[in-house]
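J.: Here's a sequence, model it:
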Amino acid sequence: MSRPVVINGKFLSQKMTGVQRVAFAFAKGLKTRFEADGRGHELSIALPKGTEPTELGIPQVAPSRLKGVPWEQLELPVQTGKRLLVNLCNVGPLTHKGDILIIHDAQAFISPQSYSKPFGTWYRTILPHLASNAARVLTVSNYSRDCLAEVGVAPAEKIEVIHNGVDHILDIRADATALQRMGLTSKTYFLAPGTTQAHKNIGVIIEAARRLEADEIPVVLFGSATASAFAEAGYILPSNVVLAGRVSDGELRALIEGARAFLFPSATEGFGLPPLEAMLLGTPAVVAPCGALPELVDDKALFAQADSPDDWAEKIRSLARSDAQCREFGMAGMRQAQKFNWESATEKLYRVILETQRL
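T.: Prediction:
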């Protein structure tokens, strides 16, 4: 008889970033897949105290008294018991063995300056132990698998790759109020994530924008980083950089669809949802040839060197001047991004679960 499955629902208590978005999509897909097989009663989710109910509709395994790390390390193993625990967001309880563990990247090892010292130390300490205890270790790209093996988290032969989907972006309704609020005209600006994390490499975009001031080409940065945060990180913003600030999912979709191109200069990336989301919406992407990005975008995006503002400025000018080039990379990028869908990704995870249940 197969073991019932419990999803580690910690991600539902956290701010929605890329890792949490992936976990939500997997949980939603697994619910549908278990119900289609008539095994819906075998799937439940464990939630830390205070977590708001969601539209997932997966039964909760038991009420919780703790939250955060104490919940995950002390209470979650007791709630799970002998059931199969699926950890979707890098970590899980150290004392529970035989689990499924998805580790998204090795950033805490290869880009420690991007994280606080306590966070980085915790991840670098716990991940090898969790991987050793896990029955199956999964990650999101060949690049991540190779990095995790290289830093000693787990041998490459123990790590299986399941690429993320990106078609969740199609379920979001565009909200054009962000464009109106900032006075942006569709297809005249370039869009990039605005973050000061070291590996996100935003400095090359800021310096490229400086080279484009005379051309009056707007570069819009979205995200939580404020003008003061950029200043504290040593970045002086040129006049053609527009800070969109935090935006809703609907506003972000509208910003992506309205952009001339999406800029993604990360020096390392375990997967890279944002450029593929943009490509799926028909917006050309310009990316650095780093991390998992070449593996995922293939030759269907433009590449600009991670350390060359001149190269970025040149690619931006080229797209700004050529409608034909925008159409070419927009169509090619859409076809490439369509290869990454949650139905396929969930089916692969479901297969891993069935195999692990029999161990």
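J.: Please make it C-alpha for all contacts and neighbour counts, starting now.
T.: Noted.
J.: which stretch of helix or strand covers Ile7?
T.: strand 5-8 (DSSP states H and E).
J.: Buried residues of that strand, list them for me.
T.: 5-8 (16 or more other CA atoms under 10 Å).
J.: can you tell me which of those lies nearest to Arg246?
T.: Asn8 (27.6 Å; CA to CA).
J.: to compare against the first, here's another:
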Amino acid sequence: MFYFNLKKAKKIITVSNFSKNEIIKYYPHIKEEKIEVVYLASFLKYNENKFSKKKYYLAINSLNERKNIKVIIEAFKLLDPNIYSLKVIGEKNTKVFKVNNYEVFSNVEFLDDVTDASLYIWIVEAKALINASFYEGFGLPALEAMSLYTPCILSDIPVYRELYGENAFFFDTVSANKLAEQVVAMEQTDAYFEICKKGFEFSQKCSWNTTSKRYISIIESYKNKK
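T.: Okay, the predicted model is just below:
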């Protein structure tokens, strides 16, 4: 179905150059000029007078293997539980880890049934957002975190480098040690609020108004073509 939809489409719109290259890679019959890249944006608005930073780090993760939550929890095993704590927003199912003889530690807490309003607070008050995905097409939670003045520690994958380049900390996806080092670096840096500001300023360059105009422009250019 995907093959025929791509073949018949007048234009293909995707969310990153990485995703565009993936389409070309797996569907070589698609001409590159047929694909447009339009970045996403964040709906979240930051109120600097209402919230303050807490000591916890945040991961917004399903337990899908692609999301690589295991390496995040392993990293926090290496860190002092009296200083570093992790909140995971996603389904709590420790059986997933027990299958691999894996243990969830005292400084890791799973938060279930989080509402949109409470999710906003968890993000805005976090010391940093951590995402360890092996594969993403865009990675919107990182942009949403930056739009709430929360810096990001991200897996070193092509799409995150494309989108967040100089505005995030990166680590090897399979190295709990490297992630732990980045968490410590985030904790100890004297430039923490400069990092927050840099990510926030980047996030403000991505707007749904701009994205919408790009979509309208693409659609308008083709609506009269047969």
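J.: still on that earlier bit, which residue numbers in the second structure go with the strand holding Ile7 of the first structure?
T.: Counting by TM-score structural alignment, strand 5-8 of the first structure lines up with no residues of the second structure.
J.: Please enumerate the helices of the second structure.
T.: For the second structure, the helices defined by DSSP state H occupy 2-8, 17-26, 69-77, 95-98, 116-125, 140-147, 158-164, 176-188, 192-204, 208-222.
J.: how about these in JSON lines, adding mean neighbour count and distance to Glu32 of the second structure?
T.: Listed next are these as JSON lines, based on neighbours: other CA atoms under 10 Å; distance: least, CA to CA, whole Å:
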{"stretch": "helix 2-8", "mean neighbour count": "11", "distance to Glu32 of the second structure": "12"}
{"stretch": "helix 17-26", "mean neighbour count": "16", "distance to Glu32 of the second structure": "7"}
{"stretch": "helix 69-77", "mean neighbour count": "21", "distance to Glu32 of the second structure": "34"}
{"stretch": "helix 95-98", "mean neighbour count": "13", "distance to Glu32 of the second structure": "40"}
{"stretch": "helix 116-125", "mean neighbour count": "17", "distance to Glu32 of the second structure": "37"}
{"stretch": "helix 140-147", "mean neighbour count": "24", "distance to Glu32 of the second structure": "24"}
{"stretch": "helix 158-164", "mean neighbour count": "18", "distance to Glu32 of the second structure": "18"}
{"stretch": "helix 176-188", "mean neighbour count": "18", "distance to Glu32 of the second structure": "36"}
{"stretch": "helix 192-204", "mean neighbour count": "18", "distance to Glu32 of the second structure": "28"}
{"stretch": "helix 208-222", "mean neighbour count": "13", "distance to Glu32 of the second structure": "15"}
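J.: do you know which of those lies nearest Leu58 of the second structure?
T.: For these, proximity to Leu58 of the second structure was assessed by CA to CA; helix 116-125 is nearest, at 7.1 Å.
J.: From the contact counts, what lies against that closest one?
T.: Applying 3 or more CA pairs under 8 Å, 6 or more residues apart in numbering; DSSP states H and E, one finds that helix 116-125 of the second structure contacts no other helix or strand.
J.: how distant is the strand holding Ile7 of the first structure from the center of its chain?
T.: Strand 5-8 of the first structure sits 21 Å away from the centroid of its parent chain (CA atoms, centre = their mean, to the nearest Å).
J.: Toward the C-terminus, what is the element adjacent to it?
T.: helix 18-36.
J.: which residues in the second structure does that next one match up with?
T.: Following TM-score structural alignment, helix 18-36 of the first structure has no partner segment in the second structure.
J.: Tell me which other helices or strands that helix touches.
T.: Counting by 3+ CA pairs under 8 Å, 6+ apart, helix 18-36 of the first structure packs on helix 342-357.
J.: Just to confirm, what residue range of the second structure does the helix it packs on align onto?
T.: Helix 342-357 of the first structure maps onto residues 208-223 of the second structure, going by TM-score structural alignment.
J.: corresponding residue for Lys45 of the second structure in the first structure?
T.: Using TM-score structural alignment, Lys45 of the second structure pairs with Leu170 in the first structure.
J.: do the same with Leu143 of the second structure
T.: By TM-score structural alignment, Leu143 of the second structure lines up with Leu276.
J.: didn't that match look like it was pressed against Asn164?
T.: No. Leu276 of the first structure lies out of contact with Asn164 (CA atoms under 8 Å); the separation is 10.3 Å.
J.: Where do the strands of the stretch 101-250 of the first structure begin and end?
T.: Under the criterion DSSP state E, counting those that start in this stretch, the stretch 101-250 of the first structure contains strands at 136-139, 159-161, 190-193, 219-222, 241-245.
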